[in-house]
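Novice: Kindly generate the corresponding structure for this input.
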Amino acid sequence: MEPLEFIVRAGPHARGACPVWVQLPVPPSPAPTLRLFDDVGNEIPCQSEMSGVSADERLLLAFIVRDLEAHASRRYRLEPGPPIAPVVEDVPPEANSAEAVAGPPDAASVMEVVPAPDAQASVAIPAAEISPVQGEDASTVEAVEDAPDKAVEVPRVPRKKLPGVALTEEPDGELAIDIEGDHFTSYRFSADGQRPYFHPLVGPTGQSVTREFPMTEGIEGETSDHPHHRGMWTAHGDLNGHDNWLEGYGKATIRHSGFSRLVSGPVYGSFDAGSEWIDRWGSIAMTDTRRVTVFNVGPNERLVEYSVRFSASHGQVTMGDTKEAGIVAIRVATSMDGPTKANLDGVGRIETSDGAIGEDEAWGRRASWCDYSGPVAGHVVGVSIMDHPTNPRFPTHWHVRNYGLMTVNPFGLHDFYGDTDAHRGDFIIPPYESRVFRYRILIHRGDVVAGSVRDRYHDFANPPTVELC
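Specialist: As a prediction, this is how the structure comes out:
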């Protein structure tokens, strides 16, 4: 592969730590290792990954653009060199694979590369596909492991401290995700759980921004309501008439069906996981495929990309009109709660993209992002969930409460608007079709202003452009 130069243009928004994806011309096999340099000769960590089906295979380059002012540009040079490559885990061929997920870990942010007037047409890089989860992907690997029949207690071996973002599958139904050697979160999918979830979510101050209960009970000063609120999760309270929001006897469940891709690297770590939505009679009502990407954006924030494809693989799916749902749901640490009847002194702050403040203004309203901030161990931190403009029913409604709950919910319209029509918000997926939703989660220091949430949303919805030199 010949050296390649390109320019990143910020556009009208400042770029503090913005993930950038560039689709490169596919080189002869094997793909070369790559090195990236900025315009003053600094080497920039980068990561490349093959993606796409065999007839449309792509080489995707990822890196982080830092401290680029609005309307500014920066030149980069890409050349073959020693490996700074992702680690894609080998998998046993006999395992059942989850549904493959095509596209980059963040297809919504793949840059449209605009060739300069004198650029060769043969090296023009086309825009990425809109959907990050579709079809079969020849670059992904087969499933790593099915969920066990029951949880097995196995002594843990301390994980090695590795650079970049490292994914490690633990023996008890947990995928640990570390950033620069420090634990960030774990995807927990044990077979005896009601559904997969992430916990903890460790923020930039080293403390979790999610509540410990019910995973750990009896912590002084922590609330113990709503035991089905576990860290960060996906659930729905009316899926074909079955309750997959609450937990317990007679409730529906979500079962982890396997990993189809595990990637660790200097810029991001990412996985694809399959899930089966089981109704209360034990039948599969729906399947989903989740692509989760954790970026290495530096010590002052944490950035997660979450894409999910819901598939009507076993017949028509109706995601019913209910407030008890969240494609992405988070229960924040109790110290971040806003004022409630039980705690009038709560200082947590809810704020949305349209300026709504607090539960009274934000609950059930539409907005492109919602932020929940408050103190954790003496430091103010915040969590934002961002809705992508290509999502169905964008901008989404928010089921967000002063007691610490924040969920993306585009379904619960009769609850939000007080309608008598209890099916106004039903979302139907016809048999054998699927629908894709994608979100970004930003964990930041301070409130919305300190965390530059408005600018960071544009990194997701209106990313910078890339131009070949």
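
Novice: can we go C-alpha only for contacts and neighbour counts from here?
Specialist: Fine.

Novice: List the contacts of the closest residue to H183 other than its chain neighbours.
Specialist: Residue nearest to H183 in three dimensions, not counting chain neighbours: I177, with 6.2 Å by Cα to Cα, 6 or more residues apart in numbering. When contacts are counted by Cα atoms under 8 Å, 6 or more residues apart in numbering, I177 touches V165, A166, L167, T168, H183, F184, T185, S186, Y187, G269.

Novice: Widest-spaced pair of those residues?
Specialist: Pairwise distances across the contacts of I177 peak at 14.2 Å for V165 and Y187 (criterion: Cα to Cα).

Novice: and these two? which has more neighbours close in?
Specialist: Higher neighbour count among V165 and Y187: V165, with 26 against 19, using other Cα atoms under 10 Å.

Novice: Excluding covalently adjacent residues, which one is nearest to L4?
Specialist: Closest to L4 by Cα to Cα, 6+ apart is L78, at 5.1 Å.

Novice: Quick one: distance of the helix or strand harbouring that neighbour to the chain centre.
Specialist: For L78, the enclosing helix or strand under DSSP states H and E is strand 73-80. Relative to its chain's centre, strand 73-80 lies at 28 Å (Cα atoms, centre = their mean, to the nearest Å).

Novice: In it, which of the residues would be classed as buried?
Specialist: R74, R75, Y76, R77, L78, E79 (16 or more other Cα atoms under 10 Å).

Novice: Looking at the residues you listed, which is nearest P204?
Specialist: R74 (27.5 Å).

Novice: from memory the closest one sits against R15, does it?
Specialist: No: between R74 and R15 there is no contact under Cα atoms under 8 Å: 11.5 Å.

Novice: Let's compare: structure for the following, please.
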Amino acid sequence: MKYLCLIAISCFVMEAAAQKKWEGFEIVEKPAGKRVDILYNGRLLTAYRYDDSVFKPFLYPVNTVDGITVTRGYPLEPRKGDRSDHPHHVGVWLNYESVNGLDFWNNSTAIEPARRNAYGTILHTAIEAKEAHKDKASLVVRAKWVRPNGQLVLNERTTYKFSVVNNDFIIDRTTTLTADKDSVKFKDVKDGLFAIRVARELEQPSTEKSEYIDEHGNKTEVPALPTSGITGRYTSSNGLTGDSVWSTQGTWVMLQGIKDNKPITIGIFDHPGNPGYPAYWHARGYGLFSVNPLGRAIFSNGKERLNLSLAPGQSTQFRYTLLVSSGKNISPADMEKIAKQVN
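Specialist: The predicted structure is shown next:
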């Protein structure tokens, strides 16, 4: 009897320890898979990834606290209904279309080898620090922005802060870019800077011609994609909605829709310390949700210019906060309150 009691007590202790292990955040490095998993209560919220085939570090997938995936699967894990455009739109990322004339934004395996001398690559170099607690976690990483020949252009140090607040998943990214031995110029262009490519259900309804993934996993061209179940709509801090948000300035923008029968809100918040604040929004109905503080000449039709430049050794810093919420209706007033909290 005494032996059975000891076994029962031992099992209870082991079960309690297992439960404690999965309470709150956990960071799991997987070097062989070139990824770092960010878990909450044992469930994957996102992963920091640096796959060779994507040419930049990124977060993928991005899930709500209750397990709904809000990022597009294509090109890594194509899902039925996915658009098959822009293979460089993967998860959540930060890069830019014109850095000393190099295109870091559009680089992908779709670029022909003969044209790759015009494209830059961001190489993950190190995990500097990681820390996980109950409702907060952080990950500090380093990367290099390089030319096709490997020559260094920029050093990057990025801090991700992950948190769960009122059952919402919040990602805060702070990136410091430092010019190496040469001056660096970010020319005013359209494609940049901090972005997420969302799942098909969260796109805005559109009747444009496109390609998508069919039930057999093949790309199928159609004159117009079906709009049934496509529910997304943008709302900006400036009061605009829908397609009108594109190329306007605002301190935050949210994209709202329905996925897996639950209301979803994805919000991006600009921060007052960023260059170009308040930023312009490169928010497209087909699922690209991006904030671009560096494209002033494009978005203002030439009325403004920034052309951010760094001297050798000089740094600039960008900070953006991403909100991923499910199961609740978030109003513009709610977004204003959150903006004050994250700032």
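
Novice: And the TM-score between them?
Specialist: Once the chains are laid over each other, their TM-score by TM-score structural alignment, normalised by the length of structure 2 reads 0.82; 296 aligned residues with a Cα RMSD of 2.0 Å.

Novice: Which positions in the longest helix along structure 2 come out as buried?
Specialist: Counting residues, the longest helix found in structure 2 (DSSP state H) is helix 2-21. Buried residues in helix 2-21 of structure 2, counted by 16+ other Cα under 10 Å: none are found.

Novice: do stretch 336-343 of structure 1 as well
Specialist: M336, D337, G338, P339.

Novice: now swap in stretch 341-352 of structure 1 and tell me
Specialist: G346, V347, G348, R349, I350, E351, T352.

Novice: got it, and stretch 167-186 of structure 2?
Specialist: 167-180, 183-186.

Novice: Keep only those of the residues you listed that are in helices.
Specialist: Those of the buried residues of stretch 167-186 of structure 2 lying in helices (DSSP H): none at all.

Novice: which one in structure 1 is aligned with A195 of structure 2?
Specialist: The equivalent of A195 of structure 2 in structure 1 is A329 (alignment by TM-score structural alignment).

Novice: Tally up the residues packed near that match, please.
Specialist: For A329 of structure 1, using other Cα under 10 Å, the count is 24.

Novice: give me every residue that touches it.
Specialist: M232, W233, T234, A235, L405, M406, T407, V408.

Novice: Could you see which of those carry over to structure 2?
Specialist: Contacts conserved in structure 2 for the contacts of A329 of structure 1, using both residues aligned by TM-score structural alignment, their matches' Cα atoms under 8 Å: M232, W233, T234, L405, M406, T407, V408.

Novice: tell me the two of those that are most distant?
Specialist: Maximum distance among the kept ones among the contacts of A329 of structure 1 (Cα to Cα): 13.0 Å, for T234 and L405.

Novice: just the helices in the stretch 151-300 of structure 2 please.
Specialist: 296-299 (DSSP state H, counting those that start in this stretch).

Novice: which bit of structure 1 covers the longest strand along structure 2?
Specialist: Looking across structure 2 with DSSP state E, the single longest strand is strand 152-165. Using TM-score structural alignment, strand 152-165 of structure 2 lines up with residues 284-297 of structure 1.

Novice: Report the distance from that stretch to the chain centre.
Specialist: Counting by Cα atoms, centre = their mean, stretch 284-297 of structure 1 comes out at 7 Å from the chain centroid.

Novice: do stretch 59-73 of structure 2 as well
Specialist: Distance, centroid of stretch 59-73 of structure 2 to centroid of chain: 10 Å (Cα atoms, centre = their mean).

Novice: Need the counterpart of T248 of structure 2 in structure 1.
Specialist: In structure 1, T248 of structure 2 lands on R365 (TM-score structural alignment).

Novice: ok, now I298 of structure 2?
Specialist: In structure 1, I298 of structure 2 lands on D415 (TM-score structural alignment).

Novice: check contacts around the nearest residue to D279 of structure 1 once chain neighbours are set aside.
Specialist: If the residues on either side of it in the chain are set aside, D279 of structure 1 comes closest to A252, at 4.6 Å by Cα to Cα, 6+ apart. Counting by Cα under 8 Å, 6+ apart, A252 of structure 1 touches H242, D243, N244, W245, W277, I278, D279, R280.

Novice: Quick check: A252 of structure 1 vs S368 of structure 1, distance?
Specialist: 30 Å (Cα to Cα, to the nearest Å).

Novice: circling back: now the buried residues of stretch 341-352 of structure 1 in CSV, with distance to S48 of structure 1?
Specialist: Formatted as CSV, those follow (distance: Cα to Cα, whole Å):
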residue, distance to S48 of structure 1
G346, 45
V347, 43
G348, 40
R349, 39
I350, 37
E351, 36
T352, 35
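
Novice: Report how many residues lie close to the closest residue to S300 of structure 2 other than its chain neighbours.
Specialist: Nearest residue to S300 of structure 2, sequence neighbours excluded (Cα to Cα, 6+ apart): S247, at 7.5 Å. S247 of structure 2 sits with 22 neighbouring residues when counted by other Cα under 10 Å.

Novice: List the contacts of S247 of structure 2.
Specialist: Y280, W281, H282, A283, F299, S300.

Novice: Buried only: go through those residues for me.
Specialist: Y280, W281, H282, A283, F299.

Novice: Check those and tell me the two furthest apart.
Specialist: The widest separation within the buried ones among the contacts of S247 of structure 2 (Cα to Cα) is 11.8 Å, between A283 and F299.

Novice: Next one: the residue most central in space within structure 2 from N238 of structure 2, what distance?
Specialist: Residue closest to the mean C-alpha point of structure 2, counted by Cα atoms, centre = their mean, is V92 at 1.8 Å. Counting by Cα to Cα, the gap from V92 of structure 2 to N238 of structure 2 is 24 Å.

Novice: what do you get for L177 of structure 2?
Specialist: 29 Å.

Novice: what's the counterpart of Y197 of structure 1 in structure 2?
Specialist: Aligned partner of Y197 of structure 1 by TM-score structural alignment: F58.
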